[in-house]
Each structure stands twice: as C-alpha cells, then as structure tokens.
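Asker: sequence and predicted structure, then a few things I'm wondering about:
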Amino acid sequence: MSLVTGWECRLVGTDEWRAVPVPGSWEQAGIPLDHPGPVEYRATIVAPAGERIRLRFGAVSYACEVLVDGRSAGRHVGMWDSFDVDITGLVTPGRPAALLVRAEKPASLTGGPDAPPVPGTYPARETLAGFLPYVWGHSHGGVWQPVELVVSGACALGSVDVAGTAEGSLTVAAELLAPGSFSVEVHDPDGKPVASGHRDGGGPLSLTIPDPRPWSPDDPALYAVTLRTSDDDSRTVHTGLRTFGADGSLLRLNGDPVFPRMILSWGWYPDRLHPDPGPDQVRADLLELRRLGFNGVKLCLWFPPDYYFALADELGMLLWVELPMWLPHPTPHFRSQLFAEAERLVRAAANHPSVVLLTLGCELSAAVGADVLGPLYDLVKRLAPGTLVRDNSGSGEAYGGLLDEFADFDDHHFYCEPAYFRSTLDHFAPRWRTPRPWLFGEFCDLDTFRDLRRFDADRPWWTSADPAVNPQGARWQYDVPAHEETLRGNGFWDRGEELERVSAKQAVLHRKVTLEAVRSRADTSGYVITGERDTPISTAGLWDDLGELKVAPAEFAQFNADLVVSLDWDRRRAWVAGGDRPAPWDTWCYVAGARVRPHLVLAHHGRRGGVAEARWRVDLVDGAAVGSGRLAGSAAAGSITGLGIAEFVAPSVDRPRRAVLRVEVDCAGQHTVNTWSFWFLPDNGWSGAGPVAVVDPAGRLADLSAVAPTVVPADTPDAVLLATDWTEPVRRHVRVGGNAVLLVDAACANPPLPVAEMPFWREAVKVIEPHEAWGDFPHDGWTDLQFAGLAPDLALSAASLPLGARPLLRRVDTRTGVLHDYAVEVPHGAGRLVVTTLRFDGSRGDQPLGLRRNTGAAYLLGQWVSAL
C-alpha cells in the first residue's frame, strides 16, 4: 500500500506544519537549503490485518527515527538505501495510527569544500553524502523516495540476491524473516517457465537455465525470477544472464569485446532538489544517450532509485556504480557507516546485470588508507563477483592517495588541453604492468557558455545573489550569481547567443579530438565523459539547464560508437642541441603542393570482426574535389587497425580555403562516418609584408627567416619588430612611430599587460573580433583546429586595457564570465603594438616545433605583419 500522500513536515522546535511531497525533499516545502534539521514528517496510517506489518522506505536522508503513536519503531542511518521498519506490535489493524519520521541530513559547509561545516549532528564530510552537496551546495533532506505499508505472513522475504552467468547458471539467495521455506520459478524473456526450485530456510539456491539467452546492450534479455515463501509472501526480480571480465586490456561481455562509453551523472536534476527524476525522465535520457553513441552511465558518487537500475537493465545500458565517498573525513562514525552502507548498496546493485563496474570512492587522498580500502575492496568483491572493482577512481598516484592499489583495472581522470593529452596518456600508460583494462573514470569536459537571458525573469534559485535564497554551501564554484554583473561590466551580456553558439562548436571539437585520441590506442578500454547535464558549478553537460541537448546525436556518434575511424600521422624528428627530439608539425594547414598523409585508424569494438572497407574523399567547402580513394583491411573484434593512408596533394589556392575529409567505413555489418577539416593556404602568405626585425632573447623565433622573406637588423626604423621581450629598445621603437608584435610568455619580463595562467580550450569561449590584422586568415568565427598550434596557456588581463585598445582574440570564462585577451592592439606612443600570448612557435605538448613547422600560425603572423 502506497503512503505517498498526506504528508506534512516541520522544523523541530516549531509549530508550523507544512505540506511536503513524498517522495521529495524538505527543501521543496520551504525549509532553508542549508538547514540540516532535524525535521519531522507526519502522516496517518491505517494498517490492515496481517501477521507482519512493515513500513518500507525507499530512502531517507540521512539519519532518521520512525515513531508510531509516539513509540519508537526503528532507526536508520544512510541516505541512499531502502529499509524496512517492523511495526507489527505498534498498530491495531483497522485503526488510524500517527506515523512520525524525525530526520537529519548531512550538515553542509559554509563556503566551499574546505570551509567549516554548518552546525549539525552529521557533518557532510563525515558521511557518504557523495558529490551532490558540491554541485548545488547542500544535501537534500527528508523522505525522498516512496513509502509503502507492507502486510504479509510471518515468513516474509527480506533481502533477495540474484545473479546469473551467460552459461545459464543462476543463483538465488533469500533472507527469510521467520522460519519457513521459499520456492523459485523462472520465466524466460518470452514469458515461458524454464526453471524452478525449492529451499527450506533462507540461503542460496542454484538453478540451471536451459538454452540461456545472455544479457547485453545489443540484446538486453531479462528473466523473471519469482520467489514465494511458505506464508505466500512473494517478490519478482528481473535479472540477466551475463558474464563480464577482463582479457588483458580488453573487456569482454559474454566473451565478446565491449568498450564502455559512458556519461558521468552526478544525480543532478535541475527541476528538483533530490536525485529522483522519475522513470519517464530516466527512460528518455537513456534512450537519447543511446542515440549519442553511449552504451552506459557512471553513477558518480550517488545511488539512484531502483527504477533507474531496472531501466538500464531493460534498455541495455551498462552502469558503473561509485560509492558516494569523496573528500571524506574518516571519523569512527564514517568508518562504521562506510562498511554498513557499502554492503547494503552493493547488494542492491549486484542484482542488476547492467552493473559491470564498481569503484569504492573518487579521487581519494591519503586520508583513506589501506586499512579501509583493503577490507572494503574484499567486501565488494565478495558481494558483486560479476563486476570489476577498483578502490579509487582517478588513482592514488594522481590524487595523492594509496599507491599500492586494490584494483581490477586502471582508472585516470584526464582533464587535459588537447596539446597535452597524448603525452599525458603516454606518461600514465600501463606499459610493463600486468595487462588489465585502462578506463578513464571521468574526463573530457568542456564548459559551454550559459546565457542567463534565456531564463527571462524566471531564473533558477541557484542564480540568485541573495545568500538566504542561494547559500554557497560546499560549492567551490560560486560565480553564477555574479554573471550578469560581470558580463555587463565587460560588454558581453548582450552577446550571449553568440557565445553559446561558438562554445557549443568548441565543445564538440574538443571532445572529438580527445575521444579519437583514446580510440586510436589499443591499450585503452573505455571512458566516462563529464558530464550528463549542466549544473550550478559546471556547464560541461550534454544537456543544458533547460533540458535541451547541446549536440547533434548523429554528429556526436561519429566518434562515440562501437566503430570509430580516426586519424594519425607520420612522425618527424629534429636534431636539437646535439640530440634527437620529436618534431611535431601542423597537420591541419598546408601550402600548395604539400603531401597530406592522414593514416586511417579503425577502432572496432563490435561483436564480430571482418573485412573493413573504407571510402574517403576530400572536397573544398565549395564542392571542388581534391582527392578520393578506397582502402581495405581486416579488423578483428576488439582491435585497433590501421587501414592505410588517405594520401593527397594540397591544391594551389589564391586564398585560404577550408576542405573536408570524409571517411566512411563498413565492417561486419556496421557502418561509420567521420569528417575532419583541413585548410589550404597560398604559399605567399607574407607577400604583403615588408621587412621584419627581431628582438628575441627567448629564442622563440629562431627559424623566422624560413618563413619571412626579409629579416633586417633590429634597429631598422621602418621594419615591423617581432619581439619576445618588452625591452627598452622595443618600447622606443613603438613609441617613436614603429610597429611591433610582442609575443608574451612566462619568460617575458614586465609585459605591458598582466598575464595569468589559464587553459585555452577548456572553460572558455574564444571570441574572434573584427580587426584588419586577421587579413584573410581562414576562420568561421570560431577557433577550429587551425588554432591548435597557436593555443597558449597564458592570457592577458582585459581589466588593464588602456583606452583605445583593439582586441583581436578574446577569452570569456564560461564559469566566471571574466574577460581576458589572447591578442590585442594597444596604443603606445606614435606606433602600433599588438600584444599576444598566442604561441606562433608552438612548442607546447604536441604542438608544432617552431614557427616554420607551424604552417597556419606562420601564415597568420604574415597577415599581422602585413597589416602593421
């Protein structure tokens, strides 16, 4: 019998009872967000006759006592799991009884993750509160999942554990609440009875399923397992027969290769204050994720209602369950609760075939050691033998935690700028270690711009600057309340639509580049993209605050599917300072006659291998053909295969032109398409430039003469001066009427504008402003890969721009709204001075080594010199 209506709540110590939704949270009834309770819930129940009468709570946050007519019926601590309270002796069947639930939630923090907690019995960092408090500042409180009245005979079912293998072995274990027996009947996915059994007393019962139909994302076949006790209490559990494990670095599901491609979910649903979105929302989300190419979800530091697991089972979505342990203070209460809650949560999760991966916590530091993680790992392995388990998602070596791991797989969280991603992979690659899967438990975020104007006057509470409405709590990002003021101050408030559009393009590009790098390596085994939807602390979601998808599913699935084709390139070396070094070069920009040699690499994680046939063609954006061809090779299931080289020659052009390489591959009944942009440049990019001079104590322009037609002495008055330091001769050159470009990096002493370290691609929108210095450098109003070799890790303070400054390339921080510049013309005396942090010499990560290898950058520098 459902008990989800007629509830009221009040703060303890007050007389103001107010209606409260159940399921729901007390914050929805107007209780202040940062108030930890206690809060009392009341309702009236009328129990029918029965030998055993129980209250079943889906979940209550965080600790509660249940009273019936003023008498204590039971207590529970733990915000994520369901529990029963036996009230048989406390009610008279047919008569009303007063039900009261007194609850407290984890006490939030006062101003960020390292701030003191607000007063409360259970400080958040001493509980398994998970990550949600850091998403919106606080934990949800109260009876946030349904309540039921359960009437049964004395021999009722307690916990039930069901697990099956792809070979047809099925184990059913039941807890009986009184002496008796239970029977089991199993129906196959078509509803046909296929197995049955009986057991006296509780414990495990082993069955064999004839002609088993294994569960998988391609065929999520579910068997109905019905248990019935000798007192006629019954329960039906839907389960799947599946076997999951590691074969070296390859993951296998039922013997077939599988590459988990998951989205990160923190359990944030913007239209409510608790992680119970309802089955319809979850079903719609999972189906849309399938269209985007995902085959799973990581439940990062939260535990959803049971229907979430049931829907993942039904729809064939893999789940990675992460126990909600993050930034803990491991007090004695925390340690005892950790093991008690972990057992309950893991047992619930292990009933579901969709759950294949488990982590004990996330980005744990040395605060949690082997004395905790070792026994916890053993417990989880015993409770969920059909999963792979790891102690610390992100790894101790990356987050200062335990180095001697308890782990079945490697897991790192790489939030990288593209230029550093491949070298970071190389640095952490398992290499000589015992081969095992290597997954990225969260990575590859890119925040897009949030245009608050879209909310009109009805803005969410978490945008408010009123601390009574929107207290900071545990959030370290608390910039949204100041966004409008910040953006109005820097002139970008009315450009929100442009910033959203540009940042959405940049987000897809960043993820495409990153995922293709992962899929081109045979030692990677799966990933989790951050994240599912925008939150108050991050706009890296694929869904925005209004629930609208920010990407086109078909485009995203090109690089996020079982079958993905990506590009790799020839390698080059340079002799530098008496030894060999890698010499990366600009793979996206070419002058006429250059040979372009993209290697086609096929990642095939379908179930069957076969012949892979590739068709490629390159066309200018106006439709003129540049080259085409066919390639073929054999691709085994679970393999990374080079299909060959789509070689062509860059055409002669009279102006910069963008071209698109399109590759289609068919393999074993699967089809994939992917595309990349290239830019073809005239070989006279410096034709309009006069003489240039150099002041280069940093040595960044040592190869300038390879691209500039005329390099003259530094004291030549009419020359455009290229400088890497703001010396007095450079200042004098500009002051008396000369023109100069100042390349600022960390070694540049006393630059004319302050600089700050920050990422170029991540957490920022790049805005290309009108300026004659761009010349005919190719761009479509946003920074595509023609900027890859230019990306810096420094930006100029826009707050210090003098009157008359003319920006070329700007940076709007997507989290704070703060404005910086990457290139700006500033007045200085009688001359013209462009100050920039753009790296025309590349040389960071896998950027081109030097100006002459940085084809697109060299062309842009020629345009700047010509304009000056």
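Answerer: Thanks, I have it. Fair warning: this is a prediction, and the values are worked out from it, not measured in the lab.

Asker: please make it C-alpha for all contacts and neighbour counts, starting now.
Answerer: Will do.

Asker: hang on, residue 76 packs against residue 64?
Answerer: Yes: the criterion here is C-alpha atoms under 8 Å, and residue 76 meets it with residue 64 at 5.5 Å.

Asker: more neighbours: those two, which one.
Answerer: Per other C-alpha atoms under 10 Å, whichever of residue 76 and residue 64 has more neighbours is residue 64, with 23 against 19.

Asker: the closest residue to the more buried one other than its chain neighbours in helix, strand or coil?
Answerer: Leaving aside its chain neighbours, residue 64 sits nearest to residue 103 (4.2 Å; criterion: C-alpha to C-alpha, 6 or more residues apart in numbering). Per DSSP: H, G, I helix; E, B strand; the rest coil, the secondary structure class of residue 103 is strand.

Asker: neighbours of residue 246, just the number please.
Answerer: Here the number of neighbours of residue 246 (other C-alpha under 10 Å) works out to 19.

Asker: Three-state assignment for it, please.
Answerer: strand.

Asker: which residues touch it?
Answerer: Shown in contact with residue 246 (C-alpha atoms under 8 Å, 6 or more residues apart in numbering): 252, 436, 437.

Asker: could you check which helix or strand contains the first one?
Answerer: Right, the one you point to is residue 252. Here residue 252 sits within strand 250-253, counting by DSSP states H and E.

Asker: which SSE is immediately downstream of that strand?
Answerer: Immediately after strand 250-253, counting by DSSP H and E, sits strand 256-257.

Asker: counting contacts, what elements does the helix or strand following that following strand pack onto?
Answerer: Heading C-terminal from strand 256-257, the first helix or strand you meet, by DSSP H and E, is strand 261-265. If you count contacts as 3 or more C-alpha pairs under 8 Å, 6 or more residues apart in numbering; DSSP states H and E, strand 261-265 packs onto strand 296-299, strand 526-529.

Asker: need those strands in TSV (columns: distance to residue 8).
Answerer: TSV is the format used below for those (distance: least, C-alpha to C-alpha, whole Å):
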stretch	distance to residue 8
strand 296-299	31
strand 526-529	40
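
Asker: out of those, nearest to residue 268?
Answerer: Nearest to residue 268, of all these, is strand 296-299, at 10.8 Å by C-alpha to C-alpha.

Asker: for that closest one, packing partners?
Answerer: Other elements packing on strand 296-299 under the criterion 3+ C-alpha pairs under 8 Å, 6+ apart are strand 261-265, strand 318-322.

Asker: not counting its own residues, what contacts it?
Answerer: Contact with strand 296-299 is made by 260-267, 317-322, 441, 528, as judged by C-alpha under 8 Å, 6+ apart.

Asker: so which of the contacts of residue 246 is surrounded by the most neighbours?
Answerer: Within the contacts of residue 246, most neighbours by other C-alpha under 10 Å means residue 437, with 22 neighbours.

Asker: try this one side by side with the last:
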Amino acid sequence: MRLKYNLNGHWNFKLDEHDIGEKDQWFSRALAYEKEVTVPHIWQREIDLVNYTGIAWYEKQFELQESFKSKRVFLCFEAVDFHSVVWINGELIGEHEGGFTPFEFDITDAISFDGINRLTVRVYDPADNAEIPIGKQGSWYTRVSGIWQDVYIESRSGIFINNVHVHPNIEEETAEVHVNISGNTNNIKLVEYSITNHMDTNHILTLEDEFDEKDLVKKINIPNVQLWSPNQPHLYDINIKLKDGNNRLIDEYKTYFGMRKIEFKDGQLLLNGAPLFIRGALDQSYYPKTIYVAPDDEWIQKEIKTAKEFGFNLLRKHIKVELPRYLYWADRLGMLIWAEVPNVIKWSKQSMKRFQNELSFMINRDFNHPSIIIWSIFNEEWGLEWDLANDQEKQEYVIKMYTYLKELDPTRLICDNSGWNHVKTDINDYHRYFTLPEQNSEWKDDLDYYIINNPENNYVPGYIPKDEPIIISEFGVWGLPSIKSLLEYYGEEPIWFHNLGDDTHREDFKIPLTAYENFKKYQVNKVFGDLENLSKFSQKRMFRSVKSLIEEMRKRPQINGYVITEFTDVEWETNGWMDYTRSVKQMFENAKNFNGNLVVMANVLKHNFWSEEIFTCDVIISNHDLLPISGELIWQISGTNISGVIALNEENKAYIQIQDAIKFAVPVVGDASFYHLKLKLILENGVEVENYEELTFSTKVEVNPVTVFPYKMGNQFIEKLKLNGMSITNQFEDAEVVITNVLDAAVNHYNRRGGKVLFLAEEGDQLTDKGLFTFRRLPEGESWDRTSSFNYVDCSYFDGLPINKEMGWELEGIFPDYIIPISNYNKLGGTVGRIVYMFGNENTPKVSRILSGYFQGWIGQFGTSMIVQNNSSGILTLTTWKLIKNYGEHPIATRVVNKLIENLISGKA
C-alpha cells in the first residue's frame, strides 16, 4: 500500500564553519560541495572532522516514480544529530531538533514528479551541548554529528496510521491494540486486524471492527497464546488495515509484538509470573569504525549470541537510544533490554523540555519491543547536577517524570535515577565500584550492611523503599586490551588513542598513549617485557576480579540481579569482557561458570592456608532457572588425592546452601604452592556446571638464622620474628638487618654506613618519621577510578613463592592502602569535596628498583608499593604491603618478609 524510496547513499557535503550558508541561500541552488559522503553519515568518522562541531550542509538529488503522484509524500529521517533545517527545491519544509529519534515532513506540495528534486539539509551540532541530550558522545568518547541514520521517502494516503502500540495481557490472553490515525477519518468505516506468528503468512486470526474514533483501542483474544521470554522469544506480527464503506483499502500498517509481563512483588522481579534474576551487562553500543551504528545485522546477531554465551540475559543500553535493528534482534533472539534516554548536563527549563521530548519519542518508537522491560529516566543524577537530595524542585520533577512515563507506558518498570538517590522508582539499583581481591572485605560489608540491610540509604531522605527489587546495575574492573590486535584491526593508530572526550575525562590514565610513554619509564617493562604481555596479565586479573564480585552477589539471594560494567570496551575505557573490536578477553570464554543461570560456588572465608590447618567451607548453588537440583557434587583439590562426592536432592529453589560441605586437613606440602578447589555439579537431567577457588598451601620452614634489630617495632612482631628463627638484637652495630616502621635519623645513619634496612611503611602518611618519602592513600570504599587500577609484582625477586605477577588471592589481606606516588594525582579534600592537587616524585624510578607497582588504566596515576634503593654501601627496601600484623599468621606474608630479609642479606637489588 505504501511506497518507499530509499535516500541513503551518496550525498554532497559541505562545512559551514562561519554560518554563512543560510544567509547566502545555499539551499536555493545546487550545493558547491566539498566532498561526497555516504548517508547514513557521522562526520566524525572522517579523521579531519573528528573534532569538528558546528554546521554542515547535505544535498541529495532524486527523482520520484509516477506511482507516488496520487499519494501524500513524506520525507522521513530516522535520526539527525542535532538540529536540522530542511529544504526541497529551495522551499523551506521545516526544522527539527533532537539527535536520537525519528522525525518527518509532509513534502507533497514541494516536490516535482516531472524531473529532478533537490533535497538540502542544514545540520547544526553546537559545541556547547550542555543543554542537549547527548549521553556520553562528545563528553566521554567520540562525538556524533550529522545524518547518522536512514533517510527515506514514503507515500501515504491522506488518512494514515501514525503508530500502533500493543499492550499485552497474558492473564486474559489478549492484546490491547492502540491505533493512532492522522487525517480526516470520516471515510474510514472498517478496521481489519490480522495476527500471525512472526514471519509466518498463516493467520492466527483476522477480524474486522467498525471504526468509531480517531484513537482506536481494540482488545483482541489470541488463541493458544505463546509467551515471549529470553528462552522462548516468540513474536507475533500484526497487520492493520483501514477500509472505506466499499471495503477498499485506505491504509495499512505492519508491526510486531510479544506477549509478556514484567512486574515485581516483595522485592522479586517477575517475568510472566515467574521469578526473574537479572544477569546483565552495560552496553554503550559504540563501534570501532562506525562509532554509533552497528556495521550490519550479522554484527548485532553475533553480539547478542556472545552475550548469551557469557551467561547474560539482559543488556542495559546506556544513555543512548538504541537502533531499531538492534532491538529487533534482541526481540528475535531473546535478550532483555534496559533502555535509557541520553542525558543532558545542565539543569534548565530548556534542557528538561528537550530531555522529555527525546524520552517521549523513544518510548513512542520502541513501545512494541518485548525485549525492553525497564525504562530509565536519569542516570546518576546526570542532568540534575548531582543535587537531587537537596533540591525539592528536582525531586518533584523526578516524580512527575515517573508518573508521566507510567501513563505513556504502563507495561514496563521504571527506574527514576539509576544507581544513586531514588525518589519514586520500580527498581532500587546501585552503582558500586569495588576492586577485588584488594577490597574483598569492603565489598562484602557494602553488600551486607549498606545495600541489603539498609536499602533506605539509597533513597533521598524522606523517601523510603517499598520492596523494590535490589539490582547492582554498575560494577566492574578494567582489563587492558591487546594494542597489537587493535592496530591490526584499524591498520593504523586509531585517533581515539588521544582520547576524544572532553576535559572532564582526560586524566592521564584515560589516554591510551600514556601507556607508550610510561611503560619503560616506570620499569613496567622489566616485569612484563612488552605491552602485549601486560595486557594478558591485566585481563587475567580482570577475570578473577569480576568472577569474585559476581559470586559474592550470587551468594546473597536478597539481590535480584546485577549489570556488569561492561559488555565491551569503549575507546579508552577498557572494562569490557570483549575489547572494542569484539574480541573476547582472556579466560572470559569460561564466564558462564560464574555468570550462567546455574552456578556452584565454594564459600571460602580465606584463600591461604598452613599445612595441617582444617579447611571448611559451605557450598552455595545459585539456580536462576529454578531447576530441580538432583544429582551429585564432586569436589577435588588439584594436585592431591583430596576429594569428595555429595549427593543432592533439592527442590527447584533459586538459592541452596550446603553448610560445611567440604572439610579436610590441609596436607603437608614440600613448599608453598598454588592449588585449586575444583567443583563439578552433575544433575540427573544431564546439566553439568563447574567452578573453582584459588588457594595456596604452605608448610612452615626453617630460615637461616639472621640477626635482626626490630627498631621501634612492637613486642608482638618481635615475638613472631623469634618464632620464625630470627636472632634479635637491640643494637644497630650488631644487626645484619634493621626492620622498622620508622625512618628517622638513626636508621638513615645506619643505612648510609652500609646497613641493610627493611622499612615496613604500610601506615603511609600516618607515620611520623618517614624520611623524605611521601605517600598517597588509595581511595577507600567505593571508587570508580580504583577499579581501573592494577597491582603487580616482580616475581623474580620472590622466587619460590606462590605469587602472581598480577597480584591475586595469594595476597588477600596484604594489599597496600598506601603507595609512593610517582605521577601527580588529585584527591578530594574537606566536606565539600574540593580537589586538592598533589604531586608525585618522577625521580623515584631513576634511583630505585620497583618491585611492586600500582597504576590506573593506561599506566597512569603510577605509584609503587615496594622498592629497593642502594646508597654508597647500604640497601633500603621499602614496602607498604600490610605485613606487620600478618607476619607469622598469613602464610604468604610470612614468606614475603623472610624473603625480603634473605635478599637484603644477599645484597640482591
């Protein structure tokens, strides 16, 4: 019925840096263009325009077929960023603002059917975009400007269907169809509804109804209804025809929908009445060469299938209106979607008007996608200027927007302000960034005492939770990608290596080029050899960390789900499970072992054991699909004959805890070493899942007697030195090594005269006497910046000890709170959180051997937690690892101190 003419392809293009085009009437004649471009077109894809903001002109010439002549003709844009003015044959047609959603113009009276038509579009994307819905484009990552989605012409009757919204009702097995019509409806007498299974021509039902109003609402019974879910994503096509009194067709409109229901009750999400547990990933939908659009449908399908292979059932489309084709494949393949409108930056009446318009258009366009189960209004108060808790006007606005959305769409859940202070919401979600194993105890406490036991803390004072489901909708850790692979993919160094975000996101660790500069300068090369090797260790560490973060959440049934940050890397931000080119990072092919619908976990309380200690732990089964757990659990300690089998016959519960399931005496081992506690769950229906925990076992060994002076150390530490075979003196001149947490004149004098000093500086800035060393306290508690960090160690200095280069669970409880800063850094000072600019010491790597380093992101914010310095005759080893209280108790801490003493005696540096 409707004819469509695609206008994608070659267009003429010209910049208008001085805004003279409209004054000089470029629209009135053929454009004196600078280049030919292919629409859809993001001009930042061109290297010379990557930083250009302002005005550009597009022109396309076309001829229309005679068949268009008897209809109204509409010019349709899927999205243009940001402001558009449109002319046909020099005649002004209209203008539009908003960069993410469709708009159209009736051009019937402006076009010619007898020759060539000239379409001219002036696009303005201003540099000052604070009051424009932008999301992260231009602020964090590459900006997007231009006619970046499809353009086409469509013929319609004078009376036509604008849109169709389908409200599924699974209890009644009905679909309530809302039809919105444009034009004079007097001639419409009948409306025909035809429903089929998706891509099936056999009608399930066809019925006609007499027309009696402009906005039709028709409740249609669907026989033998099939529900939509991620496991069975069944879709229905619906074709609606408008007919006149002679049964002649006036207009027809096709769309599709799914029968599903999303709700919550008593803190539990329900999909089609059954418990739903979210296993999601933040997806910013940026692409390495095409920026804001997926290269093709095959790319989209592969992404969704990979997400399912990882164990995800949801993608949170982060502050971007997703492409309709992506949403189609999410519907078709069964991937849940959490959708968010792009944020503005500045709070103003104008920005909120634009924001609400974009949100409304997004919901109108995407209403029928069954995959979308949640709409977000705000993200972390972006656009509310981070003052929601103190501003009643903004609180009232959030409530107003929640109510407005519920009226627009009563079929979905709404999150008012993702991650932070809530006012009125269906989801109590949190953004919590912790780094494991460094912050293991802090993460557990945060889950138990902040999130689970005190959910009201996540609401604006005066508002309380009402059993909304708890979801951790952002968390994660960085893992550096292979630079070699990126260069091979691009064929050259990508421009975003310079970081194309604004000044608020240009710290050194967010700029990939920093890695080239600092890799050798800070001695990182001495541990990892090259950047390619560093990326492998960084990814291994990332895998361990997110595995543990997720497992701790799954051990707590009060948490209804989580959304990892993030699905893929985006330019400089490298916390994706795939890199920017969609290559899976190391070890993540096994992600389903901790991120699948069925997961078995050992609830170990610590990871490092002495021989003959008694190991005991519970086993927890997280069972999101509510499978009957009938079968057996097999466990084994790798490299030993220690194992066991546990018979299981449990109901189909979401959470099962088997107390003291595993118990054994740690064997006497020849030397400290790594071991794995391996778990395998085998169910009678053939389902098998595996998992593991990393452990170390150590046997206490005698050390060569060394005379040490524990200068100003506590009695408890001194006694532990004795128990470990050290001879104690209280005189500098008798000491082979001085061990101290004080660097005063006496120690410096001893060191300069050839003495060997082990300076245990774990208290950092709390030390009164620390010589000329300065320290930086690492962020405590929740910290996005810290999740980009990487602690590493030169294992060659600790030969024979089970320590990974990417410091892991073997150093649980030992990780430093302080580092010696080498690069400059900032910290927040005072109750108002003003930035205090602090300084590092770039000279440290020139005069020290760095044994253990800390950096963020792309080797920025660098510091060290262990160094060796030689003066003319003495040696000083300084470490901020937490060794004093752990010595004699923690097997690896004990061996580390003994090894540091041994290396000082031997003069190793």
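Answerer: Now that the structure is in, tell me what you want to look at. All of these numbers come straight from a predicted model, not from anything done at the bench.

Asker: hmm, back to that, I'd like the helices and strands packed on strand 296-299 of the first structure as JSON lines, with distance to residue 680 of the first structure and mean neighbour count appended.
Answerer: Below are those laid out as JSON lines (distance: least, C-alpha to C-alpha, whole Å; neighbours: other C-alpha atoms under 10 Å):
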{"stretch": "strand 261-265", "distance to residue 680 of the first structure": "34", "mean neighbour count": "25"}
{"stretch": "strand 318-322", "distance to residue 680 of the first structure": "43", "mean neighbour count": "26"}
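
Asker: looking at those, which is nearest to residue 550 of the first structure?
Answerer: Short answer: strand 261-265, nearest of these by C-alpha to C-alpha, at 14.3 Å.

Asker: what stretch of the second structure does the following helix or strand past that closest one fall on?
Answerer: Using DSSP H and E, the helix or strand that directly follows strand 261-265 of the first structure along the chain is helix 279-291. Aligning helix 279-291 of the first structure against the second structure (TM-score structural alignment) gives residues 297-309.

Asker: also stretch 80-91 of the first structure?
Answerer: Going by TM-score structural alignment, stretch 80-91 of the first structure sits over residues 100-111 in the second structure.

Asker: in this structure the residue nearest to residue 64 of the first structure contacts residue 35, no?
Answerer: No: counting by C-alpha under 8 Å, residue 103 of the first structure stays clear of residue 35, with 11.8 Å between them.

Asker: please identify which of those two sits among more neighbours.
Answerer: The neighbour count for residue 103 of the first structure versus residue 35, taken as other C-alpha under 10 Å, is higher for residue 103 (26 against 22).

Asker: tell me the counterpart of residue 564 of the first structure in the second structure.
Answerer: In the second structure, residue 564 of the first structure lands on residue 599 (TM-score structural alignment).

Asker: surely its match touches residue 626?
Answerer: No: look at residue 599 of the second structure against residue 626 with C-alpha under 8 Å: they stay out of range, at 11.6 Å.

Asker: more crowded one of these two?
Answerer: Using other C-alpha under 10 Å as the criterion, residue 599 of the second structure and residue 626 rank with residue 599 on top: 23 against 17.

Asker: so which strand or helix has that one?
Answerer: Secondary structure (DSSP H and E) places residue 599 of the second structure in strand 598-603.

Asker: in the first structure, what range does the following helix or strand past that strand match?
Answerer: Following strand 598-603 of the second structure in sequence order, the next helix or strand is strand 608-610 (DSSP H and E). Aligning strand 608-610 of the second structure against the first structure (TM-score structural alignment) gives residues 589-591.

Asker: mean deviation of the matching stretch from the second structure?
Answerer: For stretch 589-591 of the first structure, the mean deviation from the second structure after alignment is 1.2 Å (mean C-alpha distance after the TM-score superposition for the first structure).

Asker: that stretch: how far from the chain's middle?
Answerer: Put simply, stretch 589-591 of the first structure sits 34 Å off its chain's centre (C-alpha atoms, centre = their mean, to the nearest Å).

Asker: list of residues touching it?
Answerer: Residues from elsewhere that reach stretch 589-591 of the first structure (C-alpha under 8 Å, 6+ apart): 596, 650-652, 678-683, 786, 855-856.

Asker: just those residues now: which is nearest residue 132 of the first structure?
Answerer: Set against residue 132 of the first structure, the nearest of the contacts of stretch 589-591 of the first structure by C-alpha to C-alpha is residue 786 (38.4 Å).

Asker: re earlier: who's in contact with the match of stretch 80-91 of the first structure?
Answerer: Contact partners of stretch 100-111 of the second structure, identified using C-alpha under 8 Å, 6+ apart, comprise 72-81, 88-89, 91, 93-94, 96, 117, 320-321, 358, 361-362, 365.

Asker: do that again at 7 Å, thanks
Answerer: Residues outside stretch 100-111 of the second structure that contact it (C-alpha atoms under 7 Å, 6 or more residues apart in numbering): 72-81, 88, 91, 93, 117, 321, 358, 361-362.

Asker: end to end on that stretch, go ahead and measure it.
Answerer: 27 Å (C-alpha to C-alpha, to the nearest Å).

Asker: in that stretch, what's buried?
Answerer: Of all the residues in stretch 100-111 of the second structure, those buried under the rule 16 or more other C-alpha atoms under 10 Å are 100, 101, 102, 103, 104, 105, 106, 107, 108, 111.

Asker: mind putting these in a markdown table, distance to residue 522 of the second structure and secondary structure included?
Answerer: Formatted as a markdown table, those follow (distance: C-alpha to C-alpha, whole Å; DSSP: H, G, I helix; E, B strand; the rest coil):
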| residue | distance to residue 522 of the second structure | secondary structure |
| --- | --- | --- |
| 100 | 44 | coil |
| 101 | 48 | coil |
| 102 | 51 | coil |
| 103 | 53 | strand |
| 104 | 56 | strand |
| 105 | 59 | strand |
| 106 | 63 | strand |
| 107 | 63 | coil |
| 108 | 67 | coil |
| 111 | 66 | coil |
